[in-house]
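K.L.:
With the sequence up front, the predicted model follows.
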Amino acid sequence: MIARMGALFDPLVRLLLLAILLASLLPVTGEGRAIARLVSDGGVFLLFLLNGLRLPREQVLHGVRNLRYLLPLVLFVFGGMAFASLAASGLAAVQLPASVALGFIFLGVLPSTVQSATAYSSIAGGNISLSVVGAAVLNILGVFITAPLIGLLASSDMPGIDLGGLERIALILLLPFVLGQLFQGWLGPLVSERRKLFGWMDRIVISIAVYVAFSGAVEQGLWTLISLAEWGVLLSLVGAMLAFGFFGAWWLGGLLRLDIPSRVSFLFAGAQKSIAMGAPLASVLFAPEVAGLVLLPVLVYHLLQMVISAPLAARFSRAEG
């Protein structure tokens, strides 16, 4: 119970809830939205520059040799979870708005978290080096393949991707990420020495992206568009995705005959989804009136995965002791 409450009081969770509340009460509209989106884009550029500076290229290059761990992890995150999201999206389309149904596909093709997956793996006695490498590789791949996967899997009757968003991805996500990797040796230590400061910058940028996206959804009538019964459907489908993610990752780790520490790392890297990638990418890829609804499944999944991961990691830790 304490672990679950601790997950709810995570600083990022609190900022996300505040952003949703603020967007519900004071959504940015009209000319203000253009300014807010410009601020959000600038923040996203900075976020992916920092990601490029932080992701450990040397560890990634060293870790890619462990194909027995990494290849199944990549296939599960971008393949297995993607196909599960197609099923969830098909069921969602029956009762939920098309943008929310698209959000399940978006959820399925997102990479894992870096910090959260590594932190919970550490608590649970997992293989830390594999956690770092696995999450880093997934996020590097996510920068390049998440958007094309959405275009490939989304059906023609779903809301279209903002075509300008493809150029924006290159300018706002790929360019700063590549620059960060290029200048990692020079600026990387500076970021590492100020980890707490830049960690808060990450959270604020993500929260701004969520605020701008949800403002568009609120303007479209989010809280009247989805009824209480439909929220029940949404929660049930996200719960099914969580079950598939956590049980599927644990089962696949056993099938691969990974040792327990490696299997624990595979579990958290495979089952978790990154709001740090999801919120900025949605704000860049989708039109403002669509982005907030697309993010709904991702936000619910993110909150619930933390509520699940905290006691799960504690249980693994007790079992190890």
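P.N.:
In hand now; what should we look at? All figures in this text were calculated on a predicted structure; none of them were measured in a lab. Residues are numbered from 1 along each chain as shown.
K.L.:
Could you use CA atoms for every contact and neighbour count after this?
P.N.:
OK.
K.L.:
ok, Ser40 touching Ser207?
P.N.:
No - Ser40 lies out of contact with Ser207 (CA atoms under 8 Å); the separation is 9.3 Å.
K.L.:
My guess is Gly216 contacts Pro288. True?
P.N.:
Yes - counting by CA under 8 Å, Pro288 is a contact partner of Gly216 at 5.2 Å.
K.L.:
State the number of residues packed around the closest residue to Arg315 other than its chain neighbours.
P.N.:
Spatial nearest neighbour of Arg315, excluding adjacent residues (CA to CA, 6 or more residues apart in numbering): Ala124 at 7.4 Å. A count of nearby residues for Ala124, using other CA atoms under 10 Å, gives 25.
K.L.:
Pull up the gap between Ala124 and Lys196, please.
P.N.:
Distance, Ala124 to Lys196, using CA to CA, to the nearest Å: 23 Å.
K.L.:
In addition, the following structure is provided for comparison:
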Amino acid sequence: MTLIRSVWSRIDRFLAAILLTVAFATVLPARGDAAEAIGWLTDAAIALLFFMHGAKLSPEVAFLGARHWRLHTMVFLSTFALFPLLGISARFLAPGFLSPPLWAGLILLTALPSTVQASIAFTSVAGGNVPAALCSASASNLLGVFLTPLIAGFLLARHGIDISARSVLAIVVQLLVPFVAGQLLRPWIGAYLTRHPRALKGVDYGSILLIVYSAFSHGVVDGIWHQIGAGELFKVALIDVALLATVITILTFASRRLGFSRADEITIVFCGSKKSLASGLPIATLLFAGHVGLVIIPLMVFHQIQLMVCASLARHYAARQVTASERHAGVSVTPV
């Protein structure tokens, strides 16, 4: 029993909920009128999700840290340039390593904005620059509302995946309209969301689980589990790990070479290596309507990998900080 509790405590509860939703969709997929109703609910959930994020995110906070422009530039370039470059390079070097839908999912993953909550949490645990992390992650999400569909649409179209410019612009509008509405209503409801973070968290989690159920319902009806096996899932995990490890290594090396402080290095590493599940699933659903099942698998796998890797990395940074503090304290009290 103790062993079971120990294993369960190490599992991300949200990932467990996603896996249970996938299992439920496999056993009882939505069909016919039910599928149509779920589709409408999913569209409404996506609109609500971006509306509430618009109401929660503060433009003032996002751009308040302009004096840290070098740090924010590093995070921005990692999120919207380095990641996509690595993604398309991997596809160019090994086009047959993954099936086309999984490559599409990986390319979409590389164009996503950073997370807000996880970036700030890991930066705080590691002893990084938390105000800069808040600014950088918030700005990434603000820009990602319209940049991500444009970058993803461009990259996917260039690599033979049928995505029209009209559909990309339609997605920008679908995401931007509720987001802007939330920003406009922020003076009236922003304080409430700040005081009650569980409201936004509930919408985040509920929307994502609904999107996952809808996506895998479509996939099960179309025979998704006959299209992917354990070997293919292992390949996805392998390329996700390689992608994350490469980005973290480059950011760590570049931060030190460019003379950033330790606290700023931590912020750059954690904000620049994250990808948002909350943004990725709605965008995938809108971009690949009716064919999203396999496409979201790279993102779902990457989500769990980034949580495990960054939790370990945050503890490592924190331990180094404690060791350095103890060493400094030891030196300071040594008798002369």
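P.N.:
Received the coordinates, thanks. Just so you know, these numbers come straight off a predicted model, no measurement behind them.
K.L.:
re earlier: so what does the residue nearest to Arg315 of structure 1 match up with in structure 2?
P.N.:
If you follow Ala124 of structure 1 across to structure 2 using TM-score structural alignment, you land on Ala126.
K.L.:
ok, that match - contacts?
P.N.:
Ala126 of structure 2 makes contact with 266, 313-318, according to CA atoms under 8 Å, 6 or more residues apart in numbering.
K.L.:
May I ask which of the residues you listed has the most neighbours?
P.N.:
Ile266 (27 neighbours).
K.L.:
In structure 1, what residue corresponds to that one?
P.N.:
Looks like Ile266 of structure 2 aligns to Val264 there (TM-score structural alignment).
K.L.:
Not counting residues beside it along the chain, what's closest to its match?
P.N.:
Gly126 (5.1 Å).
K.L.:
Give the aligned equivalent of Leu225 of structure 1 in structure 2.
P.N.:
By TM-score structural alignment, Leu225 of structure 1 lines up with Gln227.
K.L.:
any idea how far its match is from Phe51 of structure 2?
P.N.:
Gln227 of structure 2 is 35 Å from Phe51 of structure 2, by CA to CA.
K.L.:
Looking only at neighbour counts, state which of those two leads.
P.N.:
Phe51 (23 against 11).
K.L.:
Is the more buried one in a helix, a strand, or coil?
P.N.:
helix (DSSP: H, G, I helix; E, B strand; the rest coil).
K.L.:
Check Ile161 of structure 1 too.
P.N.:
Ile161 of structure 1 ends up coil, using three-state DSSP.
K.L.:
how about Ile161 of structure 1, what does it touch?
P.N.:
151, 285-287.
K.L.:
which of those are also in contact in structure 2?
P.N.:
Contacts conserved in structure 2 for the contacts of Ile161 of structure 1, counting by both residues aligned by TM-score structural alignment, their matches' CA atoms under 8 Å: 151, 285.
K.L.:
Name the nearest residue to Gln107 of structure 2, sequence neighbours excluded.
P.N.:
To be clear, residue 107 of structure 2 is Ile; Gln isn't right here. Ile107 of structure 2's closest residue in space is Gly87 (CA to CA, 6+ apart), at 5.7 Å.
K.L.:
For Thr224 of structure 1, see how far away the counterpart of the one you found in structure 1 is.
P.N.:
Taking TM-score structural alignment for the superposition, Gly87 of structure 2 sits opposite Ser85 in structure 1. Separation of Ser85 of structure 1 from Thr224 of structure 1 (CA to CA): 25 Å.
K.L.:
Same check on Leu182 of structure 1?
P.N.:
47 Å.
K.L.:
and the next element down the chain from whichever strand or helix holds Leu75 of structure 1?
P.N.:
According to DSSP states H and E, Leu75 of structure 1 maps onto helix 67-75. Of the helices and strands lying after helix 67-75 of structure 1 in sequence (DSSP H and E), the nearest is helix 81-95.
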